[in-house]
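>>> requesting a structural model of the entry that follows:
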Amino acid sequence: MTVSLFDQFESPLFLGIPLMAVALVLPWALLPKPCSRWISGRYLTLQNWFISRFTHQIFQPISHPGHKWALLFASLMLFLITVNMLGLLPYTYTPTTQLSVNMGFAIPLWLATVIIGMRNQPSLSLAHLLPEGTPTPLIPVLIIIETISLFIRPLALGVRLTANLTAGHLLLQLISLAAFVLLPIMTATAFLTWSLLVLLTLLEIAVAMIQAYVFVLLLSLYLQENV
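Next comes the predicted model:
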């Protein structure tokens, strides 16, 4: 039986039950919760520092009404980072390699920003569909293009996160398989391949964090246009 490299992206089953829900819920148990004591641990202090710096950087250019999204964006950022990082461990599953999961995050949040813009400032939101100073013959074409680009935003969000994580996991599996096959044949080459695997793993850790940040950053830019 030939095993495909893409089998690692299938949702694991236990007694016929998909473990997708467990993979999505379990990372929250690893995050410390604030306590009523005056003295907190180092991990909780680091987490609070990260949340404060992240919210300050993301919401600095956004007007005051958009600051209501701070808790949602900070939670989404921590969730995506935790899920992406845990997916790099052996015998684990990364839910964010599934386009359906990422689109489930992207579409409702993007649609919420659009609805807020159309409700609070419809004239300004519709003005984004037509740049100022456009020649009259180009107006219908530009409106169609801008409308398509507006509706393609959630697809771009989901595909970007899925493609980057999927490509990284495939590279890790291919290089680890090459190191395993070369070990009894060409030991020196196998150790060089293993060194490359370690460097690629460090790169994937950075990619897991950066892609979570990019996902939330683009959502904040969409929110900035509509508040």
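
>>> please make it C-alpha for all contacts and neighbour counts, starting now.
Fine.

>>> give me the contact list for stretch 75-83.
Here stretch 75-83 makes contact (Cα atoms under 8 Å, 6 or more residues apart in numbering) with 23, 24, 27, 28, 94, 95, 96, 208, 209, 212, 213, 216.

>>> what sits against the fourth one?
By Cα under 8 Å, 6+ apart, the residues touching residue 28 are residue 79.

>>> on the three-state scheme, it is what?
Secondary structure, DSSP: H, G, I helix; E, B strand; the rest coil: residue 28 is helix.

>>> can you point me to the longest helix in the protein?
As assigned by DSSP state H, the longest helix anywhere in the chain is helix 187-226.

>>> about what we covered before: which of the contacts of stretch 75-83 lies closest to residue 14?
Using Cα to Cα, residue 23 comes nearest to residue 14 of the contacts of stretch 75-83, at 12.5 Å.

>>> can you pull out the strands in the protein?
Secondary structure of the chain (DSSP state E): strands located at 13-14, 17-18.

>>> same list (these) but as CSV, adding mean neighbour count.
As requested, these are exported to CSV (neighbours: other Cα atoms under 10 Å):
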stretch, mean neighbour count
strand 13-14, 8
strand 17-18, 12
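
>>> between the ones you listed, which one is closest to residue 6.
Minimum separation from residue 6 across the strands of the chain (Cα to Cα) falls at strand 13-14, 15.7 Å.

>>> before we go on, could you also do this sequence so I can check it against the first one:
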Amino acid sequence: MALSFFDQFMSPTLLGFPLMALALSLPWTLYPAPTTRWLNNRLLTLQGWFINRFTQQLLLPLNPGGHKWALILTSLMLFLFTLNMLGLLPYTFTPTTQLSLNLGLAVPLWLATVLVGLRNQPTAALGHLLPEGTPAPLIPILIVIETISLFIRPLALGVRLTANLTAGHLLIQLIATAAFVLLPLMPTVGILTATLLFLLTLLEIAVAMIQAYVFVLLLSLYLQENV
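As a prediction, this is how the structure comes out:
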């Protein structure tokens, strides 16, 4: 039976039970918990340094009111980063290639930023829908356009993450299939294809890290407009 390249993005099941919950809970078991000792080991020290630096850079442009989101944004960054990286291992499943999961993360967090803006500064939040100095005939059109752009933000967050990871995984599988087919027939071309596959894998590792950072960075920018 011929299998489709898109079968790798199907939610895995075992004996009829979905394994999505296991894939989502696995990242949190891989990070070591801080100890009660005065001095941690090198791994914990490096992990704490990375988290502190990332949180500092993320909250740098935010007002003090947005610093309450530090734990949520940092945890989301680590969660997405680990899911994306684990999905590059053989015989694994990448939950972030599912649009439903990405929208399930993007919509509630985006809505929370909007509600925070409406609660703290309703005039400024509603003022984003109409730029200052707009001519009177264009006011209804601009309000509709800005409203649509506001509601399309979570969709753009989810689709961006899904599309980048899905395209990378499909390209890796296509080139890997070509390398296996060409290696016995044309060894030189097969070796060149395998070299291209290695370089593409490095690029996909960078994409997995960058897309997790971009997802959280855009959320922080949305939060910056509302605090």
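
>>> to residue 47 of structure 1, which of the strands of structure 1 lies closest?
That would be strand 17-18 among the strands of structure 1, by Cα to Cα, at 31.0 Å.

>>> contacts for that closest one next, please.
Outside strand 17-18 of structure 1, the residues within contact range by Cα under 8 Å, 6+ apart are 11, 12.

>>> distance from it to the middle of the chain?
Strand 17-18 of structure 1 sits 24 Å away from the centroid of its parent chain (Cα atoms, centre = their mean, to the nearest Å).

>>> ok, stretch 204-214 of structure 1 next?
Offset of stretch 204-214 of structure 1 from its chain centre (Cα atoms, centre = their mean): 7 Å.

>>> ok, average deviation of that stretch from structure 2?
Following the fit onto structure 2, the mean deviation recorded for stretch 204-214 of structure 1 is 0.3 Å by mean Cα distance after the TM-score superposition for structure 1.

>>> tell me which residues of that stretch are tucked away?
Residues of stretch 204-214 of structure 1 classed as buried: 204, 205, 207, 208, 209, 211, 212, 213 (neighbour count, 16 or more other Cα atoms under 10 Å).

>>> trace the fifth one over to structure 2, please.
Taking TM-score structural alignment as the alignment basis, one finds that residue 209 of structure 1 is matched in structure 2 by residue 209.

>>> so its match sits right up against residue 87, yeah?
No - Residue 209 of structure 2 lies out of contact with residue 87 (Cα atoms under 8 Å); the separation is 11.8 Å.

>>> what's the distance between residue 88 of structure 2 and residue 126 of structure 2?
To residue 126 of structure 2, residue 88 of structure 2 is 42 Å away according to Cα to Cα, to the nearest Å.

>>> who has more neighbours out of these two?
A direct count of neighbours by other Cα atoms under 10 Å for residue 88 of structure 2 and residue 126 places residue 88 higher, at 19 against 14.

>>> list the contacts for that one?
By Cα under 8 Å, 6+ apart, the residues touching residue 88 of structure 2 are 94, 169, 205.

>>> quick one: the first one from residue 34 of structure 2, how far?
For residue 94 of structure 2, the distance to residue 34 of structure 2 (Cα to Cα) stands at 27 Å.

>>> which of those two has more residues huddled nearby?
Neighbours were counted for residue 94 of structure 2 and for residue 34 using other Cα under 10 Å; residue 94 has more, 23 against 12.

>>> list the residues that contact the nearest residue to that one once chain neighbours are set aside.
Spatial nearest neighbour of residue 94 of structure 2, excluding adjacent residues (Cα to Cα, 6 or more residues apart in numbering): residue 87 at 4.3 Å. Residues counted as contacts of residue 87 of structure 2 (Cα under 8 Å, 6+ apart) are 93, 94, 95.

>>> kindly recompute the last result at 10 Å.
When contacts are counted by Cα atoms under 10 Å, 6 or more residues apart in numbering, residue 87 of structure 2 is found next to 23, 93, 94, 95, 96, 97, 165, 169, 205, 208.

>>> and for residue 175 of structure 2?
So residue 175 of structure 2 contacts 181, 193, 194, 196, 197, 198, 200 (Cα under 10 Å, 6+ apart).
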